[in-house]
Structures are given as structure tokens and as C-alpha cells.
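[1] Next comes the sequence, and after it the predicted model I'd like to discuss.
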Amino acid sequence: MDISHRTVLIVGGTSGIGRELARRFAAAGSTVAVAGRDPRSLADLAAEGFGAFTLDVTDGPSVTAARDAVLARHPDLDTVVTMAGVMLLEDLRDPAHFDTARTTIDTNLLGTIRVIDAFTPHLVGRGAGTFVTVTSGIAFLPFPPMPSYAASKAAVHAYSEALRAQLDGTGVGVVELVPPAVATAGQEKVNPHALPLDDFATEAMDLLSADPTPREILVKGVLMHRWAERDGTYDELVAQRSQALTMLPGRRS
């Protein structure tokens, strides 16, 4: 993928990985717009020169309105990155977790689908473009304290595979970005092994700019997650990660 002359929309790009990718695309020479819910962050990004659009992926009319506003300003849009998401703890012994599960699925999975549905006619109509979906190493190696997060990201992986097959021949590609734990929003405090954001972004952009671009963007730090079943380490690693269940209230002993 030539990252130097694209027109890119990053949905969920107001902080963390998304914001850094926006800056990297812009530094490479692309025109970049960012969409999200936080008005203060959007104002900051607008001050940096990015297009900034209000969009709530859990609200269909909000997605449609943002789509129309983006295309009015950027009719040459050719790349849509869908990365809005939430990571929430759940104790499956407590039925009250269902609200958390519903929020997670609505944001991470259905939010991704809403964004893709909104922009598919435009990209297919152009006869060229790219969707970049964002999953997680946790899609392939579950983190037990966040079961619905793992399930939602595994679902986005499967959806991405099916989307790629259905769009074959249209000129629209589908690339799946698979981050490991990255040191954003306090992740470095929860996980001291989290990959520094700058290192992740550098490696991810190098992979995105490869020709041909891989179907899955797998930085070195996520390979142990992606290939755990193939490598025979899955059960051992899930058992190790299950020790983190002490993060849940009432399970600290």
C-alpha cells in the first residue's frame, strides 16, 4: 500500500493507536480525517490540521451523518480504518456482566459493521480502496478477564475474512491490523510488557506500506498470540493469562 498519497479516515482515532496512525499517515503525505466522540480531542486534532468529525459507532444515524460529512469534504476518500472499541472487565459469575457484554459487542463488532456498511458503496463505486479493520492479539489468545472483548475481536477477524472474500474483484481490499498490548491509556501500568506506542506504529506502518500489503498486519510482538494454537503453546498461555482473573473484584485472593 502506498501510504503517501491516500485520503484516509480513521474512525476511533482520537487517542492512542488511532491518533498515532493518523499522524503517521499524515507525515507520509496522506490526507487524514479522524472521527470519534470526544469533542475536546477532535478540537485538538483539528488544530493539528486533521479533518475532524463527530461519530458514535453505536448510533446508526450518527454514522450515516458522519459518512455524508466526510464524503462531502473528502470525495476522494480511499481508505477507511475502523478501530473504535472498548476494553472492559467482566466477571462471568455475575449475571450483571451482561450489560458490559452488550456494550462491548455493540461497540467493537456492530460498530465496525456499521462503519463498513456506511462506506462500502463509496469504495466499491470508486473501484478502488481499502478497509483496515482492527482486531487484537486477544482475538487469537483470549485474556480471561475480558471475555466479550476477546469474542468481539475474534468476530471482527472472521468478519474481515468474509468481507475480503465478498469484495474480491471490486478493487476494494481488506487489511486486518492485529495489535498486541500497546502502551496507551495506562496500558503500561496494567501490563509492563506492553509494546511502546512509537515502536508499534513504526513497525505497523512499515508493514502497511509493503507491496503487496499483508492481509494481516502482525508486528513481532503479536506473533505469539496469533500462532499459539499452531505452535502448541495455546493451553499454557491461556493458563498463564488466567492468573489475571485476580483483577476482577472479589477474586483478589
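    Yep, that arrived.
[2] CA only for contacts and neighbour counts going forward, please
    Fine.
[3] just checking, residue 182 touches residue 190?
    No: in this structure residue 182 lies outside contact range of residue 190 using Cα atoms under 8 Å: 10.6 Å.
[4] is it true that residue 169 lies in a strand?
    No: following the definition DSSP: H, G, I helix; E, B strand; the rest coil, residue 169 is coil and is not counted among the residues of a strand.
[5] tally of neighbours for it?
    Here the count is done by other Cα atoms under 10 Å, and residue 169 has 12 residues near it.
[6] shared neighbours of residue 182 and residue 190, anything?
    Residues touching both residue 182 and residue 190 by Cα atoms under 8 Å, 6 or more residues apart in numbering: none at all.
[7] Looking at these two, which is more packed in?
    Relative neighbour count places residue 182 above the other of residue 182 and residue 190, with 23 against 12, counting by other Cα under 10 Å.
[8] show me the contacts for that one.
    Contacts here follow Cα under 8 Å, 6+ apart; on that basis residue 182 touches 17, 188, 194, 195, 196, 197, 200.
[9] For the stretch 1-150 of the chain, just list every one of the helices.
    Taking DSSP state H, counting those that start in this stretch, the helices of the stretch 1-150 of the chain run over residues 16-28, 39-47, 60-73, 98-105, 111-126, 147-167.
[10] quick one, which of these is nearest to residue 216?
    Closest approach to residue 216 among the helices of the stretch 1-150 of the chain (Cα to Cα): helix 147-167, 9.6 Å.
[11] Would you mark the buried spots in the closest one?
    The neighbour-count check on helix 147-167 (16 or more other Cα atoms under 10 Å) flags 147-157, 159-160, 163-164 as buried.
[12] Then stretch 218-227?
    In terms of neighbour count (16+ other Cα under 10 Å), stretch 218-227 has its buried residues at 218, 219, 221, 222, 224, 225, 226.
[13] which residues sit against it?
    Looking at what lies outside stretch 218-227 - Cα under 8 Å, 6+ apart - the contacts are 137, 138, 140, 141, 177, 178, 179, 180, 195, 200, 203, 204.
[14] Now go through these and say which are in strands.
    Secondary structure assignment by DSSP state E places 177, 195 of those in strands.
[15] from the contacts of stretch 218-227, which two are the most distant?
    When the contacts of stretch 218-227 are compared pair by pair using Cα to Cα, the two farthest from each other are 141 and 203, 21.1 Å apart.
[16] For those two, indicate the residue with more neighbours.
    In this comparison of residue 141 against residue 203, neighbours counted by other Cα under 10 Å, the higher total goes to residue 141 at 23 against 14.
[17] thought that one was touching residue 233?
    No: if you go by Cα under 8 Å, residue 141 and residue 233 don't touch, sitting 9.9 Å apart.
[18] Looking at the buried residues of helix 147-167, which is nearest residue 2?
    Taking Cα to Cα as the measure, residue 164 is the one of those closest to residue 2, at 19.2 Å.
[19] Leaving out sequence neighbours, find the closest residue to that closest one.
    With sequence-adjacent residues excluded and distances taken as Cα to Cα, 6 or more residues apart in numbering, residue 164 is closest to residue 174, at 5.3 Å.
[20] Against that first model, consider the following:
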Amino acid sequence: MNISGNTIFIPGATSGIGLALALALRAKGNTVVVGGRRAEALARIASEHPGIDTVRVDVADAASIDAAAKEVLARHPELNVLVAMAGIMQVEDWHRPESFLASAEQVVTTNVLGPIRLIGAFVEHLQTRPDATIVTVSSGLAFTPLKATPSYNASKAAIHMLSESIRLQLADTTVKVLELEPPSVRTGLMPGQEDNEHAMPLDEFIAEVVELIETRPEAKEIQVERVKFLRYGEARGDYDQVVATLNATDPHGK
């Protein structure tokens, strides 16, 4: 993916990593469209950041995704990058079904079906562009599980394998598949995460991500140094130690 000259749609970007990435990519000379559920948040972004377009979209709702895709492509037919950013993370107790079933269904609908539906809404258009990219967003927890969030871990593992698979299928097109694999980052994804000393500061994470995109335009995965501890535990042969360390230090792992 080239760092500039793109037209990019980032749903789930009204806060956290999504918004920070949108602003950083805008600063690099891209046209950026931000999507989200909350109209007031979108209005605030449009007011505070002139030049960034916004569209309302609920990635847990198939009809909303279809409507947003039509709106985005009508206004930005040159769109060539989709960042499937939206996701939720919830603590679950799998000892009792009433403690996890509703949460698990919500997580899978948002984190797995959401990106699948987004890609489905844009993939034909992206194949018409001379240079296009689908950016998926997995997690370090796709490779090392956090005890407290089983469905989130599983959803991100699914996104990793989805990315690997569609990259193979789309190899005969102009569409690249780039997987972003964040570590824990100081955002509002989970209660207390913004102040978690074990999480990576958001500005540092975004700066490293942008640098990696800029210096490695042909990369298949974007991995900041912090995530490699989780990403490569099995390859290094210290997977059990990585699992124990993660769950001993993360406030949600107890």
C-alpha cells in the first residue's frame, strides 16, 4: 500500500485507533472517509477536521453497510482502500452460557461478519482500480489468548486466517490484502485501557504504523515491535510463557 495518493474508507473510525489512523493518513496526502454509528461524533469530526468526509454506518447491520457503500462510492468513485477497522471487545465468563452467549454473538457479528460484509460491499469496485488495498485489522490476541476475552480472541484469529485466504484468492487482481496486527493500545476499547501502563500509547502506535506503511509498501502484515512478543511466541518456542505473561500482567486477564 502506498502511503499517499489514496482515497480511503475507514468505518469504525470515530475514536481510538481508527480516528488516529484516519488523521495520520489524511496528513500524508490521502482523501479519507470516516464511518461510524454516532451522528454526533461524525459531525464533530467533520467540524474539527475539514477535508475529512463522513458517512454513517453500523457494521453490525448488513443493510447499513450496503447503504454506506453506495453513499461512499457515489461521492468517491476513485476509492481504492478499505480499512475494515470496526471491532468490539468484551469480558466473558464461559462457565455459564448466560454469561457469554449474547456477548459472543455480538462480537462475532461485529468483528467477523462486519469485515466480511464490508469486503463484500466493496470488493468488486476495488478490482476496477489500478492499485487497491483491503486492510484488515486483527490483533496480537489472534496469536496469544487473553483469558478474559475468548470471543474477541477467536474473532481476531478468524480475521487473520481470512486475510491469509483472500490474499491468495485476490492475487490475480489489482487488490492487495494488508493485515494490521495491533498490540494492546491505549484506547477506550476496554474499560481502563486508556490508562493501562502495559498498553502502547496511541500516538506511538500510529507513528510506527505509518512509518511501516511508508517504508514497506509491499508488506502483507503491519506489525509494530510491541506486537511481535504475542505474534511469534509459537514460532520462537516460548508460547506457554507468552500466554502466562500476558495473562499475569493484563488487568483483564485475571
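    Here it is on my side, so go on. Here the structure is a predicted model, which means the values were calculated and not measured.
[21] Show me how to select, in ChimeraX, the buried members of the contacts of residue 182 of the first structure.
    The buried subset of the contacts of residue 182 of the first structure, as determined by 16+ other Cα under 10 Å, is captured in ChimeraX by this line:
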select :17,188,194,195,197,200
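[22] Make a markdown table from the contacts of residue 182 of the first structure and add distance to residue 122 of the first structure to it.
    Compiled in a markdown table, those are given as follows (distance: Cα to Cα, whole Å):
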| residue | distance to residue 122 of the first structure |
| --- | --- |
| 17 | 26 |
| 188 | 39 |
| 194 | 37 |
| 195 | 35 |
| 196 | 35 |
| 197 | 32 |
| 200 | 30 |
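[23] Show me which of the contacts of residue 182 of the first structure is closest to residue 84 of the first structure.
    residue 17 (10.4 Å).
[24] Can you find the partner of that closest one in the second structure?
    For residue 17 of the first structure, the aligned residue in the second structure is residue 17 (criterion: TM-score structural alignment).
[25] Next up, the contacts around its match.
    Taking Cα under 8 Å, 6+ apart as the contact definition, residue 17 of the second structure lies against 187, 202, 206.
[26] list the contacts for the last one?
    The contact partners of residue 206 of the second structure, taken as Cα under 8 Å, 6+ apart, are 17, 20, 21, 24.
[27] hang on, the earlier thing: what about the first structure, which of the contacts of residue 17 of the second structure hold up?
    Among the contacts of residue 17 of the second structure, the ones still in contact in the first structure (both residues aligned by TM-score structural alignment, their matches' Cα atoms under 8 Å) are 187, 202, 206.
[28] The second one matches what in the first structure?
    What that stands for is residue 202 of the second structure. Per TM-score structural alignment, the equivalent position to residue 202 of the second structure in the first structure is residue 197.
[29] again, but for residue 57 of the second structure
    With TM-score structural alignment as the criterion, residue 57 of the second structure lines up with residue 55 in the first structure.
[30] For the residue nearest to its match when sequence neighbours are not counted, the count of nearby residues, please.
    The shortest distance from residue 55 of the first structure to any non-neighbouring residue, by Cα to Cα, 6+ apart, is to residue 36 (4.9 Å). Other residues within reach of residue 36 of the first structure by the criterion other Cα under 10 Å amount to 21.
[31] isn't residue 36 of the first structure right next to residue 18, touching?
    No: between residue 36 of the first structure and residue 18 there is no contact under Cα under 8 Å: 10.2 Å.
[32] Between the two, which contacts overlap?
    11, 12.
[33] could the buried residues of stretch 218-227 of the first structure be laid out in JSON lines, adding secondary structure and distance to residue 1 of the first structure?
    Conversion of these to JSON lines gives the following (DSSP: H, G, I helix; E, B strand; the rest coil; distance: Cα to Cα, whole Å):
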{"residue": "218", "secondary structure": "coil", "distance to residue 1 of the first structure": "15"}
{"residue": "219", "secondary structure": "coil", "distance to residue 1 of the first structure": "16"}
{"residue": "221", "secondary structure": "helix", "distance to residue 1 of the first structure": "22"}
{"residue": "222", "secondary structure": "helix", "distance to residue 1 of the first structure": "21"}
{"residue": "224", "secondary structure": "helix", "distance to residue 1 of the first structure": "25"}
{"residue": "225", "secondary structure": "helix", "distance to residue 1 of the first structure": "25"}
{"residue": "226", "secondary structure": "helix", "distance to residue 1 of the first structure": "23"}
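[34] Out of the residues you listed, which is nearest to residue 59 of the first structure?
    Relative to residue 59 of the first structure, the closest of those is residue 218; by Cα to Cα it sits at 30.5 Å.
[35] how about the closest one, what's its match in the second structure?
    In the second structure, the residue paired with residue 218 of the first structure according to TM-score structural alignment is residue 223.
[36] now swap in residue 179 of the first structure and tell me
    Using TM-score structural alignment, residue 179 of the first structure pairs with residue 182 in the second structure.
[37] Surely residue 172 of the first structure touches residue 132?
    No: taking contacts as Cα under 8 Å, residue 172 of the first structure lies outside contact range of residue 132: 10.7 Å.
[38] Turn the helices of the stretch 1-150 of the first structure into JSON lines, columns for distance to residue 7 of the first structure.
    Compiled in JSON lines, those are given as follows (distance: least, Cα to Cα, whole Å):
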{"stretch": "helix 16-28", "distance to residue 7 of the first structure": "9"}
{"stretch": "helix 39-47", "distance to residue 7 of the first structure": "16"}
{"stretch": "helix 60-73", "distance to residue 7 of the first structure": "11"}
{"stretch": "helix 98-105", "distance to residue 7 of the first structure": "29"}
{"stretch": "helix 111-126", "distance to residue 7 of the first structure": "12"}
{"stretch": "helix 147-167", "distance to residue 7 of the first structure": "20"}
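[39] closest to residue 82 of the first structure out of those helices?
    Nearest to residue 82 of the first structure among the helices of the stretch 1-150 of the first structure is helix 111-126 (6.0 Å), distances taken as Cα to Cα.
[40] Mean distance between the closest one and the second structure after superposition?
    Comparing helix 111-126 of the first structure with its match in the second structure after superposition yields a mean distance of 0.7 Å (mean Cα distance after the TM-score superposition for the first structure).
[41] Contacts for that helix, please.
    57-58, 60, 63-64, 67, 77-78, 80, 82-84, 129-131, 133, 156, 170-172.
[42] what's the nearest residue to residue 71 of the first structure if we skip its chain neighbours?
    Leaving aside its sequence neighbours, residue 71 of the first structure sits nearest to residue 77 (Cα to Cα, 6+ apart; 6.9 Å).
[43] counterpart of the one you found in the second structure?
    Matched across to the second structure, residue 77 of the first structure falls on residue 79, judged by TM-score structural alignment.
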